[in-house]
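Participant: Take this sequence and fold it.
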Amino acid sequence: MDPNNNKNYQIAYSDPAVSFLTENKNSITMDVLQKNCPDSAAIKIFQELNPTLIVPLLQKNHLSGILFLGERFYFDAETGIDYTEYEKNLVLSIGSLAAIAINNATLIERSSTDMMTQLKLKYFFFNVLTEKLDNAMSEKKPLSVIMFDIDFFKHFNDTYGHECGDYVLKQVAFLIKQNLREEDLASRYGGEEFTVLLNETTKDAAIAVAERIRSCIENHDFVFNNQHMHVTISCGVAVFDHESNPVTIAKQLVNQADQGLYMSKHNGRNRVTYAPPSLVSLDDEESK
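Facilitator: All right, here's what the predicted structure looks like:
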């Protein structure tokens, strides 16, 4: 079995094969699936994978995935049987454990993700930032935080309705994430505010990222119900440095970025401002 990493093997949940695997609740061969689901569009996909056994991953009668077993190393030539009933049941039990693991991972993902923007939630952002900040301190490497706020966001809700406001939030979130590396982390901090964590990123690089995102949003054509809207964001950048800004608490770094954001708002909006460490007293923050 040699899957093509560039190919989408997604199967429609309405496909007959999905219903059969869900109701049958057993490990089956390709022949059995073809016999019972002759009209299934998924058959062609399964055939490309050439499985010797197909195992449904079931969690509370819900099919969360399908496990395909490739060519097995041992084959009983006398009986012509690839898998005994015991082996099929054993694989099915392993599949049940895998289904539970997938379900638990899905629940964790949902609980840490903002459903509207599909970005991480504030608490998840702080958990990751705390961990990355500890690593940055021990390894003496830079770490940057950017805070964004949509300018005059209330105007979109008041003028075009809350559905328009939701559209703007989703589009801004998409554009932010589109301009980040895979290892970066973006979150919806609250309301129309967003935060970004840039691991091992210096001041100049972080400012460049923030400026790229700001410019991208400013030049993006936001269209809602045939209305073209001009959207801008204000940004604040803060950078951990073991010599010039040795913050020890994640909230300190976010507060510095927030102060930079405030300066951007105060100086006309639609701009990026680096927040010098002196903007927030480390002693004051630690005493809160």
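Participant: From now on I want contacts and neighbour counts done on CA atoms only, so please keep to that.
Facilitator: OK.
Participant: Helices of this protein, start to end?
Facilitator: Assigned by DSSP state H, the chain shows helices spanning 16-24, 30-36, 42-49, 85-111, 122-139, 153-160, 162-178, 203-219, 250-266, 282-286.
Participant: mind putting the ones you listed in a markdown table, distance to residue 62 and mean neighbour count included?
Facilitator: Formatted as a markdown table, the helices of the chain follow (distance: least, CA to CA, whole Å; neighbours: other CA atoms under 10 Å):
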| stretch | distance to residue 62 | mean neighbour count |
| --- | --- | --- |
| helix 16-24 | 7 | 17 |
| helix 30-36 | 18 | 13 |
| helix 42-49 | 18 | 15 |
| helix 85-111 | 9 | 15 |
| helix 122-139 | 28 | 16 |
| helix 153-160 | 39 | 14 |
| helix 162-178 | 30 | 18 |
| helix 203-219 | 40 | 18 |
| helix 250-266 | 40 | 22 |
| helix 282-286 | 48 | 13 |
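Participant: Distance of residue 282 relative to residue 169?
Facilitator: Separation of residue 282 from residue 169 (CA to CA, to the nearest Å): 32 Å.
Participant: quick one, which of the helices of the chain is nearest to residue 4?
Facilitator: Nearest of the helices of the chain to residue 4, taken as CA to CA: helix 42-49 at 9.1 Å.
Participant: just the angle between the closest one and helix 16-24, please?
Facilitator: 90 degrees (axes from the mean of the first three to the mean of the last three CA atoms, to 10 degrees).
Participant: by contact count, what packs against helix 42-49?
Facilitator: Helix 42-49 sits against helix 30-36, with contacts defined as 3 or more CA pairs under 8 Å, 6 or more residues apart in numbering; DSSP states H and E.
Participant: rerun that using 7 Å as the cut-off
Facilitator: Judged by 3 or more CA pairs under 7 Å, 6 or more residues apart in numbering; DSSP states H and E, helix 42-49 is in contact with no other helix or strand.
Participant: ok, now which ones touch the closest residue to residue 126 other than its chain neighbours?
Facilitator: Using CA to CA, 6 or more residues apart in numbering and skipping residues adjacent in sequence, the residue nearest residue 126 is residue 250, 6.7 Å away. Residue 250 makes contact with 126, 129-130, 133 under the criterion CA atoms under 7 Å, 6 or more residues apart in numbering.
Participant: I figured residue 58 hits residue 98, correct?
Facilitator: No - counting by CA atoms under 7 Å, residue 98 is not a contact partner of residue 58; they are 8.8 Å apart.
Participant: one more to put side by side:
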Amino acid sequence: MLYSSALLVLLKSVKGFHLQSSEDTILFLLSFIASIIIGFMIINAGKGRHIEFSDAIIGFLMLNLGVETTTVFSAINSIINGIISERAVVYQSDKSKKYFNTAMFTVIAYVVGTIARQLLRYISFSQKYFMFSLAYSVIFIGLYLIFNALIVKIEYTLSTGKNFKFSSESIKLLIINFVVSSMLTATLYIINETSGILGSILVAGDLIILHYCFFIYRKLQVRNEAIKALIDITGNIVKYGDFRDKCKHLIITLKDLIPYNICAMYTFEIEDDDITYPIVYNGPKDIDIGELSIDLSNEGTTLKTVKEGKIYISRDIKRDRKINITGRLAEYCSAMIFVPIKSGDKIVGLMMLGGGQDLIEFSNNEVYDIFNILSNQMALAIENDSFYNNIKNKADRDYLTKLFNRRVLERELDILLKTKTPFSLVIYDIDDFKVTNDTYGHLAGDEVLKMISEVILKSIRKTDVPCRFGGEEIVIIFKDLSKEDAYIISERIRQNIETTPVHIGSESIYITVSGGVSSYPDDGDTKDKIIGAADNILYSECKRKGKNRVCAVSVRGSKNTLMSHA
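Facilitator: Take a look at the predicted model:
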């Protein structure tokens, strides 16, 4: 119904479209150029709070060129602005929405222009007087803004199913828009009548400059508000405990500032690590840690972009050739922001944010300063954490494997249980390790332990705690990680160990491991219960059923379907 009405209105307007003189043609083109420039600034300013003067141009044309010509102008202008927004990748390509807006603006321009003309028939004064232009401007702009507000309300209700209510600030801006646009419409008309086309050109130029000033003010306002909020957020980081807690607090509080759907924080050594998982992440529940992993051993498209060391904003991940995002991550994100964390010239971490239209609009407000502050603060936190860990490492590391010793395991578990922090752990046991020692000697056994430890250290997060538990047993604590996510990492480690050779003289041998995964609080409330649950599933479901696999304990000890096979 709407589209057929819009088509009929447009056809009628095209039929009545007429530019009587060269001055009218210049006026039409001048208004068109000014409207496109203003429209482009509005598009880049996003949906936030801002004042626009394109309504004044529509009202000015109504006064000078009539309803039909202005209706055609409005339709063309709406189509062009839709194309610009798509090409600029500022708004996502929603064709149905663009068709809806074009149809609505066409109908509104015609209906409001006709109503205003009819109402003025009952008012007796000459078009040469200021009162006529002001009266027409007030009526037209008032009705035009009311109808536009109704579009916003209808569009929101149709897309969300919820009732839209204008805030007091939005109403205030509408009133300012009404007053300013009414005055500008009348002023443009009077100047055109008294000074001709040259006066209109000068006023149109002033209009663009004025709108540009509001545009810059809006961008600066958004950026300053965001920086102030960010300073408060990063200032609160010092109140939280270890590095993982700082990161967790940061990404949760960032949600109030940055409209993301998914946020993940990574730390890594690009030269040493094979794969990196986020230390912490926040997003939809069906996105697991495996889908957020970054392969550092294979320099793919996304990693190359990250290694450039610059903040990168992708406003359309499907069309962007500098990144490659697939799987469910691409379903939740149409835009992504990558913020490398640098210590000196070295990239030591990454913050990744993914979202939709709201994130795109946020990124249009000169946000590089915001992300630079974030990057610098996180770099400082990583440096402090590394310094602290280096002090502890010598006394807490196993000499052979470079993993933490059992004392660290006991201490970390005590802290996590005391603070009631959820965690998961995996116990690995090397398959047929005694056979390897008997066949190749104990030095070969040492090489096996070194290889397994190297694979583990390259495959876990910097906040995970890998410990040598016994002779051939290794435990990894995954802080604040669900059992499902811990299983994913543990299984990938098993696969990497299976495919990594150990060189014994001129011979290469391959080793496998089995692993049992448990978690707190699901599988117990003490160290012995949690480790015992993982140990039991390791032997009952892995060792006795073929080895070379990882199994996880389900809630309260029943067998879990999470199981890998060689």
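Participant: before we move on, the earlier item: looking at structure 2, which of the contacts of residue 250 of structure 1 hold up?
Facilitator: Counting by both residues aligned by TM-score structural alignment, their matches' CA atoms under 7 Å, structure 2 reproduces these contacts from these: residue 129.
Participant: mind putting the contacts of residue 250 of structure 1 in CSV, distance to residue 107 of structure 1 included?
Facilitator: Listed next are the contacts of residue 250 of structure 1 as CSV, based on distance: CA to CA, whole Å:
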residue, distance to residue 107 of structure 1
126, 19
129, 21
130, 22
133, 26
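Participant: From residue 173 of structure 1, how far out is residue 183 of structure 1?
Facilitator: 16 Å.
Participant: quick one: what's aligned to residue 403 of structure 2 in structure 1?
Facilitator: Matched by TM-score structural alignment, residue 403 of structure 2 corresponds to residue 119 in structure 1.
Participant: before we move on, back to that, could you single out the nearest of the contacts of residue 250 of structure 1 to residue 229 of structure 1?
Facilitator: For the contacts of residue 250 of structure 1, the nearest to residue 229 of structure 1 is residue 126 (32.5 Å; CA to CA).
Participant: could you measure the residue nearest to residue 126 of structure 1 against residue 187 of structure 1, distance?
Facilitator: 14 Å.
Participant: before we move on, what about residue 97 of structure 1?
Facilitator: The spacing between residue 97 of structure 1 and residue 187 of structure 1, counted by CA to CA, is 31 Å.
Participant: now residue 122 of structure 1
Facilitator: 6 Å.
Participant: Over to residue 121 of structure 1?
Facilitator: Using CA to CA, we find residue 121 of structure 1 at a distance of 5 Å from residue 187 of structure 1.
Participant: ok, these two, which is more surrounded?
Facilitator: Legend: neighbour count by other CA atoms under 10 Å for residue 121 of structure 1 and residue 187, higher for residue 187 (27 against 22).
Participant: what do we get in structure 2 for that one?
Facilitator: Using TM-score structural alignment, the partner of residue 187 of structure 1 in structure 2 is residue 467.
Participant: contacting residues around its match?
Facilitator: With contact set as CA under 7 Å, 6+ apart, residue 467 of structure 2 has these partners: 403-406, 409, 474-476.
Participant: make it 10 Å
Facilitator: 396-398, 401-410, 427, 453, 473-477 (CA atoms under 10 Å, 6 or more residues apart in numbering).
Participant: just residue 153 of structure 1 next, same as before
Facilitator: So residue 153 of structure 1 contacts 165, 168-169, 191-192, 231-233 (CA under 10 Å, 6+ apart).
Participant: quick one: buried residues of stretch 174-194 of structure 1?
Facilitator: Using 16 or more other CA atoms under 10 Å as the burial criterion, the residues of stretch 174-194 of structure 1 that qualify are 176-177, 180, 185-189, 192-194.
Participant: Widest-spaced pair of those residues?
Facilitator: Across those, no pair lies farther apart than 180 and 192, at 18.8 Å, counting by CA to CA.
Participant: re earlier: with adjacent residues omitted, what lies nearest to the match of residue 187 of structure 1?
Facilitator: residue 404 (4.3 Å).
Participant: again, but for residue 147 of structure 2
Facilitator: residue 108 (6.8 Å).
Participant: Against residue 471 of structure 2, how distant is that neighbour?
Facilitator: Taking CA to CA, one finds residue 108 of structure 2 at 80 Å from residue 471 of structure 2.
Participant: same deal with residue 301 of structure 2?
Facilitator: Counting by CA to CA, the gap from residue 301 of structure 2 to residue 471 of structure 2 is 41 Å.
Participant: Could you do residue 420 of structure 2 as well?
Facilitator: 30 Å.
Participant: Likewise for residue 495 of structure 2?
Facilitator: Residue 495 of structure 2 is 21 Å from residue 471 of structure 2, by CA to CA.
Participant: and what of residue 84 of structure 2?
Facilitator: 66 Å.
Participant: do the same with residue 86 of structure 2
Facilitator: For residue 86 of structure 2 relative to residue 471 of structure 2 (CA to CA), the value is 62 Å.
Participant: Now check residue 237 of structure 1 against structure 2: what is it aligned to?
Facilitator: Match for residue 237 of structure 1 (TM-score structural alignment): residue 517.
Participant: Now for residue 58 and residue 98 of structure 1: what residues contact both?
Facilitator: With CA under 10 Å, 6+ apart as the test, residue 58 of structure 1 and residue 98 both reach 64-65, 92.
Participant: Dump the helices of structure 1 to JSON lines, plus distance to residue 241 of structure 1.
Facilitator: Written out in JSON lines, the entries for those read as follows (distance: least, CA to CA, whole Å):
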{"stretch": "helix 16-24", "distance to residue 241 of structure 1": "53"}
{"stretch": "helix 30-36", "distance to residue 241 of structure 1": "58"}
{"stretch": "helix 42-49", "distance to residue 241 of structure 1": "50"}
{"stretch": "helix 85-111", "distance to residue 241 of structure 1": "31"}
{"stretch": "helix 122-139", "distance to residue 241 of structure 1": "8"}
{"stretch": "helix 153-160", "distance to residue 241 of structure 1": "33"}
{"stretch": "helix 162-178", "distance to residue 241 of structure 1": "24"}
{"stretch": "helix 203-219", "distance to residue 241 of structure 1": "9"}
{"stretch": "helix 250-266", "distance to residue 241 of structure 1": "11"}
{"stretch": "helix 282-286", "distance to residue 241 of structure 1": "13"}
